[in-house]
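> Predicted structure and sequence below. I'll ask about it afterward.
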Amino acid sequence: MSDQIPMQDSTAPKSSIRAKIQAMGGFLTNMVLPNIGAFIAWGLLTALFIESGWLPNEHLAELVGPTITFLLPLLLAYTGGWMVGGRRGAVMGSIGAIGLIIGSDIPMFLGAMLIGPLGGLIIKKFDNLLHNRIPAGFEMIVNNFSIGILGFFLMLLSYTTIGPIIQAANEGVTVAIEALVATGFLPLLSLINEPAKVLFLNNVIDQGIYYPLGLQQSLEVGQSIYFVVASNPGPGLGLLLAYTFFGNKIARRTAPGAIVIHFFGGIHELYFPYVLMKPLTILGVIAGGMAGIATFQLFDAGLVAGPSPGSIFAYLALTPRGNFTGIILGVIAATVVSFIVTSIILRLDRRTEDDEKGLMESIDKSKQMKQEGKQAMGTTAAAGSTSATGPINKIAFACDAGAGSSAMGATTFRKKMQKADVEGIECKHYRIEDIPRDSDIIVVHKNLADRARMSYEDYEIIPIDNYIGDPKLEELLERLKDS
């Protein structure tokens, strides 16, 4: 018992930091995700009507500038304010954002993603301060003037102080990355991108850095390579193909289904568990990512907007005129290199023991690396909460944004319950922060388990490795049959 305590203490800070970074990425994602349609609409405007577009039209091209300068940042700020402070927070965030927009020379996406939640937090704190202290009959005047006055000061602060600081920071990041581009070392970003994706930190990079920079560059030149440096589906496709041909029995059975969902559906989370099964295969996706970026650079290729989800269909839809060769070859190069490197690793790591036993051993190794999850549970048992003792009425599948892997997992599991004649149990998908409190069981990927436990430590949490054919999901199904 004494041997376990120091190990838990030493790993707990890492768990907390990673979970908090994941939560930050999830927050950014949930600001961007509801507005993806507007970003795609702007991307189509750019692809079609600018001077180098498919259907150049000077009159319709006038929509491009105001849309990216005003509409998109305001939507982000409104959504961020709503997430923190509800409708009043959304209004406050938008008021603050207009100060940023007018006071800057660049599209204020980063600023909007900061000022929106800040506005929501300010009005939320104010409302809490005056809760039950407003005299009867004065509610409307206090509510209206509080937003008006606080919003007025936030707008001035944004215009005079916050905006210039964010613009300077944005220019610094832009200069640094452009210097990397100029040296030809842009492919080195894959050393950061691919491991971050596997640890579910990709949203921090994509929504926090690449998308704002990409939109800014796309406004200037009609396309941006920043949209493809982390979202390329090629590295994941190559890895899954390698597992299809050279993986163990379980991997060969599940990888083809994961390929369809990953490459065509754009849910990249499907290949993360395969990397975690054999961590050395991260070299394959890193090499594939580098090959893809180098190819995009060679052909000066990019997209007009961020592909979300990262599906090949989204890639092709957002490819500007003259870029199809470079984009397609970039995806192919990433796939081929990732496939070759991963295949070599898998062939050199062939095991003689039973396939299923080997998979379980790799899962156990992952659990050892996640000892902090056990501490969060207050137990030294295997990761996961103690089983619910009462009847199971609601199962919540959760993920970072609540719209990708969790949606697929919930749909797949519902179908399995139907085939098994398990009725009367609700099974839906949510983002982690929105899981209903009346849920009986929470299912998340094991790399998100710590984050889930931050808010739901007393709930039964089932951490899984794979949304397709995971043994723990099969155990859960058997448990539901017997209940």
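That came through, no problem.
> alpha carbons only for contacts and neighbour counts from here, please
Noted.
> got the contact list for the strand or helix carrying Val175?
Taking DSSP states H and E as the criterion, Val175 maps to helix 163-183. With contacts defined as C-alpha atoms under 8 Å, 6 or more residues apart in numbering, helix 163-183 is touched by 99-101, 103-104, 106, 108, 110-111, 186, 213.
> Filter the residues you listed down to the buried ones and hand me the PyMOL line.
Remark: buried members of the contacts of helix 163-183, expressed as a PyMOL selection using 16 or more other C-alpha atoms under 10 Å:
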select buried, resi 99+100+101+103+104+106+108+110+111+186+213
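> Second structure follows, compare the two:
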Amino acid sequence: MEATKTVPKKSSLKTKIQKLGTSLSGMIMPNIAAVIAWGLVTAIFMAQGWFPNAQIAKMISPMLNYLIPLLIAYVGGRMVYEERGAVVGAVAAMGVIVGSSVPMFIGAMIMGPLGGWCIKKFDQLFQEKIKSGFEMIYNNFSSGILGMVLAIFGVFVVNPLVTAGSNFMSRGVDWIISIHMLPLANIFIEPAKILFLNNAIGNGILVPLGIQQASTSGKSVLFLLESNPGPGIGILLAFMIFGKGTAKASAPGAAIIQFFGGIHEIYFPYVLMKPALILAAIAGGVSGTFTFSLLNTGIKAAASPGSIIAILLMTPKGNYLRILTGVAVAAIVSFIVAAIILKADKSDGETDLAEKQAQMDQMKSESKGGMPSAEDAERSVQDYADIKKVIFACDAGMGSSAMGASLLRDKVKKAGIKDIPVTNTAISRLKDEQGLLVITQDELADRASQKTPNAMHISVGNFLSSPKYDEVVINLKTVKQIAPAESQAETHAESSKEADGKIDTIDYAAVKEVDFIHHDQKVGSSTMATSLFKDRLKKEGKKTPVKNLGIDELEDSKLHLVIVTPEAEKNLKLRYTEVQIVSVEDLLNSKDYDYIVEHLA
């Protein structure tokens, strides 16, 4: 398992593109609720809406032209310099908003971060020189004056440039749509989504353009280019029918989450597992967008997450059948292409990312063919000694990272670990601090490392299914047990080595199961020992179940009597505090077995 404190590396081109995309989408994502609110007000109360209401409809234009751009600028400034940057960024954005003939989303994306950067640099130059007692005057007037200057700069410089650029892009999009070439955009969008650029493309580029188009025509197909769930559900349906192994078994649950929950990231590992499936995603995306364009349909506002439910809520009156047709066409085409690829695949089906990662983890931890030595276990655990917080970080800080955090939080709770919070956030909002464990996707690991060089980092192939979560829980739990275990070992050595782990110290009345544990090369020995011990119990008419388990499969409870060799005993005590342990020299034939069998129920 990759769990290291990393040193920032030089950014690759891909990382730089992801970082730029994240900066753009990071200003949009927190404000998607406002965009949805505007879309609902428009769809329901505008003159052509479901329930026209002229009084309520007066909110449509101010929300579009002022509220949403100001919120975007506020968030952009906060990303650079917290609250001071947020306020200056919002004030600066007024310069591009006032007098503009188009919604100034792009202008807000420029002025927000620019305002935050300017006040940050201004503070670096002058804040430490301010005398005691004048801090409030400096803070308020520096922000106000700088915000005013930037707003004026926005009026005369940024506003004309952004207006010209927006008009040019809008005409370009209209032209592409008019010649029916928009579907070709999915040739680039679908592969980019698989590389976790989906939020950067959708919320950073398509949503601002879509809002501008929807403000004039009432709907936009641009909202559907990235959020269409059709290509993903088609691929997952193909796995349900033609897949193999664990990929086939997990596909139904993934399909429900993807289609109704809108978490598109869940099907990315399936495509990465068999890269040829990118053709299915592209074919589905192109055909879906072509259908939307052919039927002249779109939705009122951004559908986030990309759930069929969210899409239908944003669908204008009279367009439901068209939207469903486009989604269905995308799903059918991607399903057919994916089915052909999967049927032609001759592998055994057991090559999914989670399983391969589990095999890698197993190879790392089983260098002797069984569980790690006590020394190796201690070294691994010590990496977790300072961990105080676990954060899942993804591109947008929502969706898959939230679900991953929920899964690990549940495991941590069941393990009885109460003082380590598990949360999720966007990579752009990570803060470098001591005692932090950051879990992110493999594709985003470089960026997470650059943001938090002093944190411990773990990368996973899939937030929703990774064997590394169990290792994290085991190590966090073991950290709390090392000191007591070592103290107990010292007391044990000084007082009476004969008493600890011996047959006459066991509470046999509490035992409900006897377990033999794999150790080093002795997997075969523990299996044989399990069989022989079962025979002993059977001859005596005892019904206590006997199992052969790996060390990570135990439940920490006094209901378990664990029989191990002396080499495995210390490692077992590092991980568990409640199980009852008997140490024997020979697993196959110990003189202690007669006593144990006699006292078991």
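Received, thanks. All of these numbers come straight from a predicted model, not from anything done at the bench.
> Next, the TM-score between them, please.
With the length set by TM-score structural alignment, normalised by the length of the first structure, the two chains reach a TM-score of 0.87; 449 aligned residues with a C-alpha RMSD of 2.3 Å.
> thinking again about what came up before, next, the mean deviation of the helix holding Val175 of the first structure compared to the second structure.
Once fitted to the second structure, helix 163-183 of the first structure is off its aligned match by 1.4 Å on average (mean C-alpha distance after the TM-score superposition for the first structure).
> Over to whatever residue of the second structure lines up with Asp300 of the first structure. Which of the three states is it?
Alignment note: Asp300 of the first structure maps to Asn296 in the second structure; criterion TM-score structural alignment. Recorded secondary structure, Asn296 of the second structure: coil (DSSP: H, G, I helix; E, B strand; the rest coil).
> Any figure for the gap between Asn296 of the second structure and Ile211 of the second structure?
17 Å (C-alpha to C-alpha, to the nearest Å).
> between those two, which one's more packed in?
Neighbour comparison, Asn296 of the second structure and Ile211: the larger count goes to Ile211, with 24 against 15 (by other C-alpha atoms under 10 Å).
> The first structure: which residue goes with that one?
So, by TM-score structural alignment, Ile211 of the second structure is matched to Leu215.
> Report the inter-axis angle for the helix or strand containing that match versus helix 163-183.
For Leu215 of the first structure, the host element (DSSP H and E) is helix 211-221. Angle, helix 211-221 of the first structure to helix 163-183, by axes from the mean of the first three to the mean of the last three C-alpha atoms, to 10 degrees: 80 degrees.
> ok, now which ones touch Ser190 of the first structure?
Contacts of Ser190 of the first structure by C-alpha under 8 Å, 6+ apart are 229-230, 286-287, 289-290.
> What's it aligned with over in the second structure?
Aligning on TM-score structural alignment places Ser190 of the first structure opposite Asn186 in the second structure.
> Could you tell me where the top helix by length along the second structure falls in the first structure?
In the second structure, taking DSSP state H as the definition, the longest helix is helix 68-97. When the first structure is aligned by TM-score structural alignment, the counterpart of helix 68-97 of the second structure is residues 72-101.
> and that stretch, which residues are buried?
Judged by neighbour count (16+ other C-alpha under 10 Å), stretch 72-101 of the first structure contains these buried residues: 72-86, 88-101.
> got it, and stretch 441-457 of the first structure?
Using 16+ other C-alpha under 10 Å as the test for burial, stretch 441-457 of the first structure gives 441-453, 456-457.
> Equivalent analysis for stretch 190-210 of the first structure, please.
Residues 190-191, 193-210 are the ones in stretch 190-210 of the first structure that count as buried (16+ other C-alpha under 10 Å).
> Point out the other helices and strands that the longest helix of the second structure packs with.
Other elements packing on helix 68-97 of the second structure under the criterion 3 or more C-alpha pairs under 8 Å, 6 or more residues apart in numbering; DSSP states H and E are helix 13-28, helix 105-126, helix 135-153, helix 159-178.
> Please consider this matter closed, and thank you.
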